[in-house]
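Enquirer: Structure, please.
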Amino acid sequence: MALTRTYLRPAELQRLQQATLLVYATEAGPVFARLAQAAATALSAEIVSLDGFDQSSGMVNLGYYPAQRFSAADFETLRQLLPEHPLFVSLIVERRPEALRTSDFRPSRQFRNSALYQEFYQPTGLPLRELIVGLPVVEYGWITCTLNRAGRDFTEADRYLLTLLVPHFQQAVRQAHLAAAVPGLSPNNFLLHDHFTPREAELLGCLRQGLSDKEISQRLRISPRTVQNHLQNIYVKLAVDNRTAALCKVLGVAG
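Expert: Take a look at the predicted model:
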């Protein structure tokens, strides 16, 4: 399903700018809650949910907007009945990357006959107008962003807007992962550090704790030689030649 829009109208551009600011506003709360609110802002959606999936299609809810909209029991019902969703195969099994409308795969009147609708959508008051995009994020696997709204269905312009948000979502999740892996790292320094691999970020966290190569090897369950290889890669990326200089640069202090 190819996109046909390659431009934004002024009102759409304004919503996209507002949404992008929310994506990176780390003071506004947890990353997935921010992403859900950003998607709602950009596309005028009433409800947004972000969910993560492992290789066996196991699901975990990461965040949603508005807060407190669903209970743990609601998500358990959704997990059990999710294979009935019209987009389950395309988005969760095949992991197609484009934004898809549920109505393009099954008319609403048919969807209403499913157990998924009767046991989850109807009791929670979830609108059937739905747009979903999947995005790969190394640290989390496969994430879906689901938007729902009542009234008019999502448009081609909405699909285009959501597609433009995807790389910002991926970047924000990587930044949050790195901040967790390296305690004390300021989000303002991500332009310098967001190209680390997850394993390199773990090593940086170990360095900050003052661990030796042997201790890092034992903690991460990798060989001392592998530790050295990762350290050398880190030194190259930071333009330094030793662990003290690397740690100083990460923490933003004088070496």
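Enquirer: When you work out contacts or count neighbours from here on, use the C-alpha atoms and nothing else.
Expert: Noted.
Enquirer: Tell me the buried residues in stretch 17-24?
Expert: A19, T20, L22, V23, Y24 (16 or more other C-alpha atoms under 10 Å).
Enquirer: how many other residues sit next to K214?
Expert: 13 (other C-alpha atoms under 10 Å).
Enquirer: For L21, see how far away E215 is.
Expert: For E215, the distance to L21 equals 40 Å [C-alpha to C-alpha, to the nearest Å].
Enquirer: where exactly do the helices run in the chain?
Expert: 10-23, 31-43, 72-81, 108-111, 115-116, 122-124, 156-181, 190-193, 198-208, 213-220, 224-238, 243-251 (DSSP state H).
Enquirer: one more, for comparison:
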Amino acid sequence: MTKSDTLEYGRVLDLVVAVLETDEPESLWNLLAEHLLDVFASRTVSITELHPADRTARAEGWAPKRIGTAISRHVELQVRQQHPLIGYLTTGGFRPVTVAGICDGWRGSACYDQAYRAFGTTQQLGLPLAAAHHTARIVVFSRRGTDFGPRPLAMAERIQPLLIGADRQQRRLRQLRDAAGAAGVDDVVHRAAEHGLTPRELAVLSLLAEGLTATAIARRLAISPHTVKRHLERIYRKLDTDNKVSAGLAARRMGLVC
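Expert: Below you'll find the model as predicted:
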């Protein structure tokens, strides 16, 4: 890895940490996308949730900022046109790939033509965040001209675990907010902050309260069991507890989990 790549990785890591430590990670997805735009020398970046069965999609982050009015329509159309990345994800593919690398007929396809008309792009790289039959989440980098080569693919593989961890925490916080109801959206995060708990620790605590082991929590949040144990040590200290059961009970009593 070159010195330049190491610096870029460090900057991506700093931004991911910012996403993990905010109570509104959605607000930082666009900032992250803006930085990734430069790292991958792209014309556009989109962080998208796909629903292949319903042929719908939703862009959650994008860059540059000006494409915001067009990106949602674009990703919806790409899903209806059965973009090659959808087939790749739903058949178990999960490594970062170039679209030209998985689709021999990419150039001249309906998806290719649509991307060129919308943004003037001809090459795409997909970095999966989550993949299932009904829902998939992916970062798509697009550029014009030369395809993404070995170096950007290697960088995509290197930062993929960081982005997956940030994405999973974002979804976990959203689940907590949905469970709290519209009126309690901000209350849970604010109550956690009053006890010194970060959004990351709140996500870990909520899974702990569901009865998950450290290994299962690590799997759910895409972090190591050792990292989970460090989070638990801090949680126990902040809640003045010394085990999983008492921490779960304290969290419910404080209204931090349902």
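Enquirer: need the buried residues of stretch 17-24 of the first structure in JSON lines with distance to A150 of the first structure, can you?
Expert: Formatted as JSON lines, the buried residues of stretch 17-24 of the first structure follow (distance: C-alpha to C-alpha, whole Å):
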{"residue": "A19", "distance to A150 of the first structure": "21"}
{"residue": "T20", "distance to A150 of the first structure": "24"}
{"residue": "L22", "distance to A150 of the first structure": "23"}
{"residue": "V23", "distance to A150 of the first structure": "24"}
{"residue": "Y24", "distance to A150 of the first structure": "28"}
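Enquirer: Can you tell me which of the residues you listed is nearest I132 of the first structure?
Expert: Nearest to I132 of the first structure, judged by C-alpha to C-alpha, of these is A19 at 16.9 Å.
Enquirer: For F53 of the first structure, find the nearest of the helices of the first structure.
Expert: Nearest to F53 of the first structure among those is helix 72-81; the distance by C-alpha to C-alpha comes to 10.6 Å.
Enquirer: And the contacts of that closest one?
Expert: G58, M59, N61, A115, L116, E119, F120, T124 (C-alpha atoms under 8 Å, 6 or more residues apart in numbering).
Enquirer: go on, stretch 101-119 of the second structure?
Expert: So stretch 101-119 of the second structure is in contact with 43-44, 70, 74, 78, 81-84, 88, 99-100, 121-122, going by C-alpha under 8 Å, 6+ apart.
Enquirer: if we go to 7 Å?
Expert: Q78, Q81, H83, P84, A100, T121, T122 (C-alpha atoms under 7 Å, 6 or more residues apart in numbering).
Enquirer: distance of D113 of the second structure from R73 of the second structure?
Expert: 15 Å.
Enquirer: Please disregard the earlier target; I meant T56 of the second structure.
Expert: 10 Å.
Enquirer: Please say which of those two ends up with more neighbours.
Expert: T56 (18 against 15).
Enquirer: Tell me the spacing between the most centrally placed residue in the second structure and A180 of the second structure.
Expert: In the second structure, the residue lying closest to the centroid (C-alpha atoms, centre = their mean) is D167, at 2.7 Å. The spacing between D167 of the second structure and A180 of the second structure, counted by C-alpha to C-alpha, is 20 Å.
Enquirer: do P64 of the second structure as well
Expert: 34 Å.
Enquirer: what's the answer for G93 of the second structure, then?
Expert: Counting by C-alpha to C-alpha, the gap from G93 of the second structure to A180 of the second structure is 35 Å.
Enquirer: Looking at those two, which one has more neighbours?
Expert: A180 (18 against 14).
Enquirer: Now do the same for the more buried one: its match in the first structure.
Expert: For A180 of the second structure, the aligned position in the first structure is a gap, per TM-score structural alignment.
Enquirer: Filter the contacts of stretch 101-119 of the second structure down to the buried ones.
Expert: Going by neighbour count (16+ other C-alpha under 10 Å), the contacts of stretch 101-119 of the second structure have Q78, H83, P84, A100, T121, T122 buried.
Enquirer: Map the third one across to the first structure for me.
Expert: Yep, that's P84 of the second structure we're talking about. P84 of the second structure maps onto P86 in the first structure, with residues paired by TM-score structural alignment.
Enquirer: Would you mind confirming that its match makes contact with T102?
Expert: Yes. Taking C-alpha atoms under 7 Å as the definition, P86 of the first structure is a contact partner of T102 at 6.4 Å.
Enquirer: Show me what P30 of the first structure lines up with in the second structure.
Expert: Alignment note (TM-score structural alignment): P30 of the first structure maps to S27 of the second structure.
Enquirer: any idea how far that match is from A33 of the second structure?
Expert: 11 Å.
Enquirer: next one: L173 of the second structure
Expert: Taking C-alpha to C-alpha, one finds L173 of the second structure at 20 Å from A33 of the second structure.
Enquirer: Same check on L15 of the second structure?
Expert: Going from L15 of the second structure to A33 of the second structure by C-alpha to C-alpha gives 10 Å.
Enquirer: likewise R11 of the second structure?
Expert: 12 Å.
Enquirer: what do you get for V189 of the second structure?
Expert: Counting by C-alpha to C-alpha, the gap from V189 of the second structure to A33 of the second structure is 25 Å.
Enquirer: Likewise for L77 of the second structure?
Expert: From L77 of the second structure over to A33 of the second structure (counting by C-alpha to C-alpha), the distance is 21 Å.
Enquirer: Which of these two has more residues huddled nearby?
Expert: Set L77 of the second structure next to A33 and count neighbours by other C-alpha under 10 Å: A33 wins out with 23 against 19.
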